[in-house]
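> here is a sequence together with a model predicted from it:
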Amino acid sequence: MQIFITGGTGLIGRELINRWLEQEYQVTLLTRSPEKALSYFQDHAAFCHVSAVHSLQVFTNFNQFDAVINLAGEPIFDHRWTAQQKDRLWQSRINLTEKLTALINASENPPQCFISGSAYGYYADNGDQIITESQSAGQNFTAQLCQQWEQVAKQANTRVCLSRTGMVFSPKGGALAKMLPLYRYGLGGKLGNGLQFMPWIALEDMLNAIDFLLHTPSCQGAFNLCSPNPVRNKDFNRLLAKQLHRPAFMNVPTFLLKLILGERACLILDSQNLYPQKLLEQGFSFQYSELADYLRSTFGKSAINV
């Protein structure tokens, strides 16, 4: 199988590429620094099956690819949402997806599948309401960004899957890896009132889900890529602290989070009780559906080391 991927040097992308190299797929990744990107995979036995390009301008169509995986995007939490930063977030998602869609549509023999990123921010704040894929988009910035991102991807003349992804948990990177040092030093605690639901998914399940979408022809449209059991922030705090054998009595009040983070505080204060209805209906099985099981399996006794 010939796969084209954007975001191939990120946490999810690198693991996917390693998985596909094990299966001897041919993988081409888009990256600003091809030489650096390829260095991540140079020790792999199937290194000859991966290549990199720095620009989409080297293509006039995507006839040679069986699938396109779009995971790229400016990190959404790293910087305050000034007008300039919002434009960067928009450009990195919408413009790139427009170019990928155009190349797919210019193909006489287009890729069989286009898996394009989205996020749980599509839904904005819904309190305790259970959210399936049929729920309409919210009205805030993240919701409108995700909605437009998806609309562009849906213009591709192929089978399109949209991944409304929860927080991807892994000690290798992402949100959980950033939180671990605080918890290990006993500085963990709930955010706001702690009642907001956090949609999450283990990295292992995220990889399996993308692979499942890729190889299941009946999968099409938007999918909530998250555990069927989201947790409230206060319960996440309790479970992680318990697993690490550390206290977690800190509490960052809502007003302070909004003061420090500005508009992007919604990313950690909005409540999204997501349920992966379509994924489960298609027959996908989660390796980790309960957060306590995931934390126990991932960290075990070694987690108490600072």
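Sure, I can see it. Residues are numbered from 1 along each chain as shown.

> hey, let's count contacts and neighbours off CA atoms from now on
Noted.

> roughly how far does the most centrally placed residue in the chain sit from residue 202?
Central residue of the chain (Cα atoms, centre = their mean): residue 165, 4.7 Å from the mean position. Going from residue 165 to residue 202 by Cα to Cα, to the nearest Å gives 11 Å.

> again with residue 226
From residue 226 to residue 202 the distance is 8 Å (Cα to Cα).

> contacting residues around residue 250?
Applying Cα atoms under 8 Å, 6 or more residues apart in numbering to residue 250 gives the contacts 187, 188, 189, 190.

> of the residues you listed, which belong to strands?
Those of the contacts of residue 250 mapping onto strands are 189, 190, per DSSP state E.

> ok, of the contacts of residue 250, which one's closest to residue 278?
The nearest member of these to residue 278, counting by Cα to Cα, is residue 190 at 30.8 Å.

> how many other residues sit next to that closest one?
By the measure other Cα atoms under 10 Å, the count of residues near residue 190 is 20.

> what sits against it?
Contacts of residue 190 (Cα under 8 Å, 6+ apart): 233, 234, 237, 249, 250, 251, 252.

> now, these that are in strands?
Using DSSP E, the contacts of residue 190 in strands are 250, 251, 252.

> possible to save those residues as a markdown table with distance to residue 92?
Shown next, in a markdown table, are the ones in strands among the contacts of residue 190 (distance: Cα to Cα, whole Å):
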| residue | distance to residue 92 |
| --- | --- |
| 250 | 35 |
| 251 | 34 |
| 252 | 31 |
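
> and which of these is nearest to residue 103?
Looking across the ones in strands among the contacts of residue 190 and measuring by Cα to Cα, the closest to residue 103 is residue 252, at 46.3 Å.

> distance of the spatially closest residue to the closest one that is not a sequence neighbour relative to residue 254?
Nearest residue to residue 252 in three dimensions, chain neighbours excluded: residue 191, at 5.1 Å (Cα to Cα, 6 or more residues apart in numbering). To residue 254, residue 191 is 7 Å away according to Cα to Cα.

> before we move on, the earlier item: how about the contacts made by the residue nearest to the centre of the chain?
117, 118, 119, 120, 201, 224, 225, 226.

> ok, now how distant is the closest residue to residue 119 other than its chain neighbours from residue 54?
Nearest residue to residue 119 in three dimensions, chain neighbours excluded: residue 164, at 4.0 Å (Cα to Cα, 6+ apart). Distance from residue 164 to residue 54, counting by Cα to Cα: 27 Å.

> pick out whichever of the two has more residues nearby.
For the pair residue 164 and residue 54, the greater number of neighbours falls to residue 164 (23 against 13), based on other Cα under 10 Å.

> dropping in the other structure now:
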Amino acid sequence: MLVAVSGSSGFVGTALVAGLTAAGHDVVRLVRHRPAAANEAQWDPEQGVVPLARLAGVEAVVHLGGVSVGAHRWTRKFKRQLHQSRIRSTTVLASALTGLAARPRVFVCASAMGYYGPDRGRELLDEESGPGDGFLAGLCQDWEQAAAPAKAADIAVCHTRFGFVIGPDGGALKPLLPLFRLGLGGHFGNGEQFWSVISLHDTVRALRFLIEQHGSVGPYNVTSPEPVSNGEFSRVLAAELHRPRLLPVPGFALQLAVGQASEELLGSLRIVPARLAEAGFEFDHPDARAIIRAAL
């Protein structure tokens, strides 16, 4: 199968391209720079430029582009960048796909667990749960709506609502590891908030599943089937590193350090991947210990 991937140089995108290639698929990487390899094609979503000739014959498109949520403190300017980088690129790509003589079968577009809001307490959230409030919830709703042109052209559109992706070289674990290796790690706030996490390995497998499984359409929570409290996650991480867990991080300290982005770390989202499970997907790393061990 020929698959096009945007955001292919990012944490998830790099692993996805490697996974697709290993599985025998051909990949076209949509990149912003001048192509440096045969499998790269340049696009410019700001200018609305998509290399349609290079997408001829593509059966699946995975869109992972967008400025990283954790790249900067959430100033008003940065929040505009977060919104524009996702909405503009998704609209441009989804619209361009409708102009292909042979349209792809499926368009898998990234979204995030922020769809459900910053904090839903102990409420069990699946894909039927309504959206939450706040900046990220609004961003995710706009993000998913931006893929409407592809849906209107009878392309199957999947919205992958990612949880915290845990891997060895990036994602949610990267900023935590140095402190935990020194024995200085701890839970955030009171530690009782649910974190919906998933291994990078299972993230790639889930994306491949949605690409390869005919009939996949609509929202999919890409999280492990066992949400874990932040306190338990930090306990398991410290234990796997054979280090003490000594210093909880107060909520006000997180707010001072990262501003509004602290909502993601202090809020509680207890999310389950109901639709992946219903479709027959099985996780290799279903719980926090397996996820952390895979990353380490």
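Received the coordinates, thanks. Keep in mind the model is a prediction, meaning the values are calculated, not measured.

> returning to what we had before: measure the residue nearest to the centre of structure 1 to residue 276 of structure 1 for me?
10 Å.

> surely residue 226 of structure 1 is in contact with residue 198?
No - using Cα atoms under 8 Å, residue 226 of structure 1 is not in contact with residue 198, being 9.7 Å away.

> in the stretch 151-296 of structure 2, which spans are helices?
177-181, 200-212, 230-240, 251-258, 262-266, 274-278, 288-295 (DSSP state H, counting those that start in this stretch).

> as CSV, the ones you listed with distance to residue 135 of structure 2 would be great.
Below are the helices of the stretch 151-296 of structure 2 laid out as CSV (distance: least, Cα to Cα, whole Å):
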stretch, distance to residue 135 of structure 2
helix 177-181, 28
helix 200-212, 24
helix 230-240, 22
helix 251-258, 15
helix 262-266, 10
helix 274-278, 25
helix 288-295, 28
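
> which one of those helices lies nearest to residue 21 of structure 2?
So among these, helix 200-212 is nearest, using Cα to Cα, at 10.9 Å.

> so if I had to pick from residue 191 and residue 254 of structure 1, which one is more boxed in?
Neighbour totals were compared for residue 191 of structure 1 and residue 254, and residue 191 leads with 20 against 15 (other Cα under 10 Å).

> any idea what that one aligns with in structure 2?
Alignment note (TM-score structural alignment): residue 191 of structure 1 maps to residue 188 of structure 2.

> could you do residue 103 of structure 1 as well?
Match for residue 103 of structure 1 (TM-score structural alignment): residue 96.

> so what's that match closest to, chain neighbours aside?
Counting by Cα to Cα, 6+ apart, the residue nearest residue 96 of structure 2 is residue 50, at 6.7 Å.

> let's have the contacts of residue 250 of structure 1 in a markdown table, adding distance to residue 74 of structure 1.
Below are the contacts of residue 250 of structure 1 laid out as a markdown table (distance: Cα to Cα, whole Å):
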| residue | distance to residue 74 of structure 1 |
| --- | --- |
| 187 | 28 |
| 188 | 27 |
| 189 | 28 |
| 190 | 27 |
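
> packing partners for the longest helix seen in structure 2?
When structure 2 is parsed with DSSP state H, its longest helix is helix 76-97. Here helix 76-97 of structure 2 touches helix 135-145, helix 148-152, going by 3 or more Cα pairs under 8 Å, 6 or more residues apart in numbering; DSSP states H and E.

> just the strands in the stretch 1-150 of structure 2 please.
Along the stretch 1-150 of structure 2, counting by DSSP state E, counting those that start in this stretch, strands occupy 2-6, 26-31, 40-42, 60-63, 106-112, 124-125.

> can you put these in JSON lines and add distance to residue 206 of structure 2 and mean neighbour count?
Formatted as JSON lines, these follow (distance: least, Cα to Cα, whole Å; neighbours: other Cα atoms under 10 Å):
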{"stretch": "strand 2-6", "distance to residue 206 of structure 2": "15", "mean neighbour count": "22"}
{"stretch": "strand 26-31", "distance to residue 206 of structure 2": "17", "mean neighbour count": "22"}
{"stretch": "strand 40-42", "distance to residue 206 of structure 2": "24", "mean neighbour count": "20"}
{"stretch": "strand 60-63", "distance to residue 206 of structure 2": "12", "mean neighbour count": "24"}
{"stretch": "strand 106-112", "distance to residue 206 of structure 2": "11", "mean neighbour count": "25"}
{"stretch": "strand 124-125", "distance to residue 206 of structure 2": "19", "mean neighbour count": "15"}
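
> mind giving me JSON lines with those and columns for distance to residue 295 of structure 2?
Formatted as JSON lines, the strands of the stretch 1-150 of structure 2 follow (distance: least, Cα to Cα, whole Å):
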{"stretch": "strand 2-6", "distance to residue 295 of structure 2": "24"}
{"stretch": "strand 26-31", "distance to residue 295 of structure 2": "25"}
{"stretch": "strand 40-42", "distance to residue 295 of structure 2": "28"}
{"stretch": "strand 60-63", "distance to residue 295 of structure 2": "24"}
{"stretch": "strand 106-112", "distance to residue 295 of structure 2": "21"}
{"stretch": "strand 124-125", "distance to residue 295 of structure 2": "26"}
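
> for residue 79 of structure 2, find the nearest of those strands.
Closest among these, using Cα to Cα: strand 106-112, at 15.3 Å.

> count of residues packed around residue 124 of structure 1?
22.

> quick one: it and residue 138 touch, right?
Yes - with contacts defined as Cα under 8 Å, residue 124 of structure 1 counts as touching residue 138 at a distance of 4.9 Å.

> so what corresponds to residue 126 of structure 1 in structure 2?
For residue 126 of structure 1, the residue aligned by TM-score structural alignment is residue 120.

> what residues are up against its match?
267, 268, 269, 270.

> in CSV: those residues, plus neighbour count and distance to residue 173 of structure 2.
Below are the contacts of residue 120 of structure 2 laid out as CSV (neighbours: other Cα atoms under 10 Å; distance: Cα to Cα, whole Å):
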residue, neighbour count, distance to residue 173 of structure 2
267, 20, 17
268, 24, 18
269, 28, 18
270, 26, 19
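
> and these, which two are the farthest apart?
267 and 270, at 9.9 Å, using Cα to Cα across the contacts of residue 120 of structure 2.

> give the residues shared as contacts by the two.
With Cα under 8 Å, 6+ apart as the test, residue 267 of structure 2 and residue 270 both reach 120, 121, 194.
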